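>>> My questions concern the predicted model and sequence given below.
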Amino acid sequence: MNKLIKISEASKKYNISARTLRYYEEVGLLKSIRNKESNYRMYDQYNMKKLEQILLFRNMQFSLQEISVLLTYKDNEKMMKIFLQKLKEINESIEQLTNFKDILNSVIKISKEIGIENINICNLLREQIYINKKNEGMIYMKNSIITVEFGTGIVPMVDPNQNGTVIDRIKSMRSLIENRMSKQIPLIRLKDNEEMKEFQYRIFIKDRVVFDGCLSNIGYGSKEDEIIRDIENVIIKNISEIDESSCED
């Protein structure tokens, strides 16, 4: 015998509101039966099974539109295509959330280093969002004023995915200079160059090379110190040109 279950009973059983169940009916995912004697709307076993499937897919973050398609498929291969697409979307969401986490960590770290009273939180957050768009500072930045090019041996120090801390240290250094000199320092573009020597690096102001160095004879821990010190010195020595270029842009 096909047992009928009241909507209120289904609501209690699966801890879901009757309003949500009615909405599932409105969009065609479920179909209730009207009891002529009591006038109650009820679900048969087929629709109770469908409800369980709907809730299962909802727990996996599938949209109602996706669920509507999944419920019509009897072919596992077709269902698998939707699963693969959902996996891709989840991975993209994880990447985005990881990026947001990195941005907040950077803001908090810089705030602790230079003092919360010395920074503009909104400006700092805006900067971190921009510089963290893709692979931190190793991104294309139109009309870059300050650029650092480096050989492949320096990449691990710059890449956060390889536990490199150069980018975070550059952010802190820029903020310190801004507060010390009361000037806004433009974002610094970081760019690897396979044609350069392994531990060679160059610092550009616009298209002009203002520093060309090499870290081959320096210990790993000191290499980062050397790069940060050289970038800081270049900025301070060329602050007038940097200011003028920033105004032009």
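The structure has been received and is ready for your questions.
>>> Going by C-alpha atoms from here, please, whenever you check contacts or count neighbours.
Noted.
>>> Can you name the residues in contact with the helix or strand residue 229 falls within?
Using DSSP states H and E, residue 229 sits in helix 220-237. Contact with helix 220-237 is made by 157, 166, 169, 170, 173, 174, 203, 210, 211, 215, 242, as judged by Cα atoms under 8 Å, 6 or more residues apart in numbering.
>>> Skipping adjacent residues, who's closest to the third one in space?
Read that as residue 169. Ranked by Cα to Cα, 6 or more residues apart in numbering and with sequence neighbours excluded, the top spatial neighbour of residue 169 is residue 228, at 7.2 Å.
>>> so how far is residue 168 from the one you found?
Remark: distance between residue 228 and residue 168 (Cα to Cα, to the nearest Å) = 10 Å.
>>> which other helices and strands contact whichever strand or helix holds residue 88?
Using DSSP H and E, the element containing residue 88 is helix 76-114. Where contact means 3 or more Cα pairs under 8 Å, 6 or more residues apart in numbering; DSSP states H and E, helix 76-114 is packed against helix 64-72, helix 121-131, helix 166-181.
>>> Make TSV out of those and add distance to residue 78.
Shown next, in TSV, are the helices and strands packed on helix 76-114 (distance: least, Cα to Cα, whole Å):
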stretch	distance to residue 78
helix 64-72	8
helix 121-131	38
helix 166-181	44
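>>> quick revisit: how far away is the residue nearest to residue 169 from residue 181?
For residue 228, the distance to residue 181 equals 17 Å [Cα to Cα].
>>> So which of those two has more stuff around it?
residue 228 (16 against 12; other Cα atoms under 10 Å).
>>> Would you mind measuring from residue 122 to residue 77?
Distance of residue 122 to residue 77, given as Cα to Cα: 48 Å.
>>> picking that back up, report the next helix or strand after the helix holding residue 229 in sequence order.
helix 239-248.
>>> That following helix to helix 220-237, inter-axis angle?
Relative orientation of helix 239-248 and helix 220-237, computed by axes from the mean of the first three to the mean of the last three Cα atoms, to 10 degrees: 70 degrees.
>>> Give the buried residues for helix 239-248.
242, 245 (16 or more other Cα atoms under 10 Å).
>>> Now do it against helix 166-181, angle only.
Counting by the same axes, to 10 degrees, helix 239-248 lies at 100 degrees to helix 166-181.
>>> if I pick the nearest residue to residue 176 once chain neighbours are set aside, what's in contact with it?
Residue nearest to residue 176 in three dimensions, not counting chain neighbours: residue 114, with 6.7 Å by Cα to Cα, 6+ apart. Counting by Cα under 8 Å, 6+ apart, residue 114 makes contact with 172, 175, 176.
>>> Between these, which sits nearest residue 149?
Ranked by distance to residue 149 (Cα to Cα), these are led by residue 172 at 19.5 Å.
>>> check contacts around that closest one.
110, 113, 114.
>>> what's the distance between the last one and residue 57?
Residue 114 sits 48 Å away from residue 57 when distances are taken as Cα to Cα.
>>> let's bring in a second model and compare:
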Amino acid sequence: MRMGPPSPYFCIQCGHPAPQVYKTYANGNLVKLLPCKSCGELMDKYVEYDNIIIALNLILLNPMAYRHVLLNHAFEGFWKLGVVSLFVEAYCFWCSKKGVEHDDATDFYELEINFYTALLRTFFATVLFHAAVLGSCLLLPKTGGDENNVFGFGPRQTNSMKRGSNKRRSLPGNVSPSTSFPSSGNLQFSYLTVWKGLCLSGFAEMFKLVALIWSYANDYERIFLVECLFVLSNTQCYFVTTGISQVKSFFLIGTCYFLTKCVLRYYDQFITL
């Protein structure tokens, strides 16, 4: 769990905020998970889960696992995962073009330059996709909308609760008000949290490396499945961090992904390997 100044945690079932999701006894040797005051379920059952189990749930696109990692966890190495996925994507693209199919007359330095060109292309595509997704958040409703909780569903708030929430609104992930988006309904979220979700979704690129090892780098059917996993994982992260419906999240992420691919087609006409 995250450490630092007091900040709210969130129920991974309904999104109800709470100051803590568990209590410790016997000098920290005994942990008791706390139930949610709104839905009655455990606030965050993934506290007791092993990291491997959490990773498998992320691959299986379990939204509760995404909420645990993005909203209740202290993991700050998202940018490292983003960098690794960037190099993996560049390497796989380089191998599919020039890296593994070359004759003996091919100069080594030419191959090295081609890799840097592929890395530049991948970096450009990543920045473009992230900018498009973050820019799409400006299209979200700033006021009004539903009256649900942080995830956009669950019990409605009373008028007294709404008046109290206007005085002090909690921000997930311990972010400052200066980095927060305008509220969508009662949701408060940040550019940083959305960007972390985009970096987290980069794990899908690792499957391209597996396809390359198994000589499936040019098997477009399998690569298409990896691309689908990439879009769906980004959809789940967008759904978790913004609170809009999964259908709208899929539409926005799919649109940003499609626009990125269209721009890359024009990019490849000028810079090719």
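That came through, no problem. Quick caveat, the model's predicted, so the values are computed rather than measured.
>>> Can you pull the TM-score for these?
Aligned and superposed, the two chains score 0.24 in TM-score terms (TM-score structural alignment, normalised by the length of structure 1); 97 aligned residues with a Cα RMSD of 5.6 Å.
>>> Show me which positions of the helix holding residue 88 of structure 1 end up buried.
79, 82, 83, 86, 99, 100, 102, 103, 106, 107, 110, 111.
>>> picking that back up, out of the contacts of residue 114 of structure 1, which is nearest to residue 248 of structure 1?
The closest of these to residue 248 of structure 1 turns out to be residue 175 (Cα to Cα; 21.6 Å).
>>> Distance check, that closest one against residue 92 of structure 1.
31 Å.
>>> go on, residue 242 of structure 1?
Counting by Cα to Cα, the separation of residue 242 of structure 1 from residue 92 of structure 1 is 37 Å.
>>> cool, residue 106 of structure 1 as well?
Where residue 92 of structure 1 is concerned, residue 106 of structure 1 sits at a distance of 21 Å (Cα to Cα).
>>> Same question for residue 85 of structure 1.
According to Cα to Cα, residue 85 of structure 1 stands 11 Å off from residue 92 of structure 1.
>>> same question, residue 45 of structure 1
Distance from residue 45 of structure 1 to residue 92 of structure 1, by Cα to Cα: 38 Å.
>>> other SSEs contacting the host helix or strand of residue 84 of structure 2?
Counting by DSSP H and E, the element that carries residue 84 of structure 2 is helix 78-94. When contacts are defined as 3+ Cα pairs under 8 Å, 6+ apart, helix 78-94 of structure 2 packs onto helix 108-136, helix 191-200, helix 206-213.
>>> out of these, nearest to residue 80 of structure 2?
Closest among the helices and strands packed on helix 78-94 of structure 2, using Cα to Cα: helix 191-200, at 8.4 Å.
>>> Next, the angle from the closest one to helix 78-94.
On the basis of the same axes, to 10 degrees, helix 191-200 of structure 2 is oriented at 40 degrees to helix 78-94.
>>> Highest neighbour count among the contacts of helix 220-237 of structure 1?
Comparing the contacts of helix 220-237 of structure 1 by number of neighbours (other Cα under 10 Å), residue 203 comes first, having 25 neighbours.
>>> Can you verify my assumption that that residue contacts residue 192?
No: when contacts are counted by Cα atoms under 8 Å, residue 203 of structure 1 is not listed as touching residue 192 (11.9 Å).
>>> Now for those two: what residues contact both?
Common neighbours of residue 203 of structure 1 and residue 192 (criterion: Cα under 8 Å, 6+ apart): residue 149.
>>> about what we covered before: packed most tightly, which of the helices and strands packed on helix 78-94 of structure 2 would that be?
Burial of the helices and strands packed on helix 78-94 of structure 2 is given as mean neighbour count (mean count of other Cα atoms under 10 Å); helix 191-200 ranks first at a mean of 22.
>>> what packs against that helix?
In terms of contacts (3+ Cα pairs under 8 Å, 6+ apart), helix 191-200 of structure 2 is packed against helix 63-71, helix 78-94, helix 108-136, helix 220-242.
>>> In CSV, list those helices along with distance to residue 211 of structure 2.
Below are these laid out as CSV (distance: least, Cα to Cα, whole Å):
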stretch, distance to residue 211 of structure 2
helix 63-71, 25
helix 78-94, 9
helix 108-136, 18
helix 220-242, 8
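>>> Of all those helices, which one is nearest residue 160 of structure 2?
helix 220-242 (24.2 Å).
>>> just the angle between that closest one and helix 206-213, please?
Between helix 220-242 of structure 2 and helix 206-213, the angle comes out at 170 degrees (the same axes, to 10 degrees).
>>> Tell me what angle helix 220-242 of structure 2 forms with helix 108-136.
Using the same axes, to 10 degrees: helix 220-242 of structure 2 against helix 108-136 is 40 degrees.
>>> Helix 220-242 of structure 2 versus helix 63-71: what angle between them?
With the same axes, to 10 degrees defining the directions, helix 220-242 of structure 2 sits at 60 degrees from helix 63-71.
>>> Just the buried positions in helix 220-242 of structure 2, please.
For helix 220-242 of structure 2, burial by neighbour count (16+ other Cα under 10 Å) applies to 223, 226-227, 229-242.
>>> for that helix, packing partners?
helix 63-71, helix 191-200, helix 206-213, helix 246-270.
>>> one more time with 10 Å, if that's ok
The helices and strands touching helix 220-242 of structure 2, judged by 3 or more Cα pairs under 10 Å, 6 or more residues apart in numbering; DSSP states H and E, are helix 51-59, helix 63-71, helix 108-136, helix 191-200, helix 206-213, helix 246-270.
>>> Compare those and give me the one nearest residue 79 of structure 2.
The closest of those to residue 79 of structure 2 is helix 191-200. By Cα to Cα, the value is 6.3 Å.
>>> Report the contact partners of the closest residue to residue 168 of structure 1 other than its chain neighbours.
In this structure, residue 168 of structure 1 finds its nearest non-sequential neighbour in residue 106, 6.8 Å apart by Cα to Cα, 6+ apart. For residue 106 of structure 1, the contact set (Cα atoms under 10 Å, 6 or more residues apart in numbering) comprises 100, 112, 124, 125, 128, 132, 167, 168, 169, 171, 172.
>>> swap in residue 255 of structure 2?
129, 132, 133, 136, 249, 261.
>>> Relative to residue 87 of structure 1, how far out is residue 80 of structure 1?
From residue 80 of structure 1 over to residue 87 of structure 1 (counting by Cα to Cα), the distance is 10 Å.
>>> ok, back up a step: dump the contacts of residue 255 of structure 2 into JSON lines; add distance to residue 267 of structure 2 as well.
Shown next, in JSON lines, are those (distance: Cα to Cα, whole Å):
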{"residue": "129", "distance to residue 267 of structure 2": "14"}
{"residue": "132", "distance to residue 267 of structure 2": "17"}
{"residue": "133", "distance to residue 267 of structure 2": "20"}
{"residue": "136", "distance to residue 267 of structure 2": "22"}
{"residue": "249", "distance to residue 267 of structure 2": "27"}
{"residue": "261", "distance to residue 267 of structure 2": "10"}
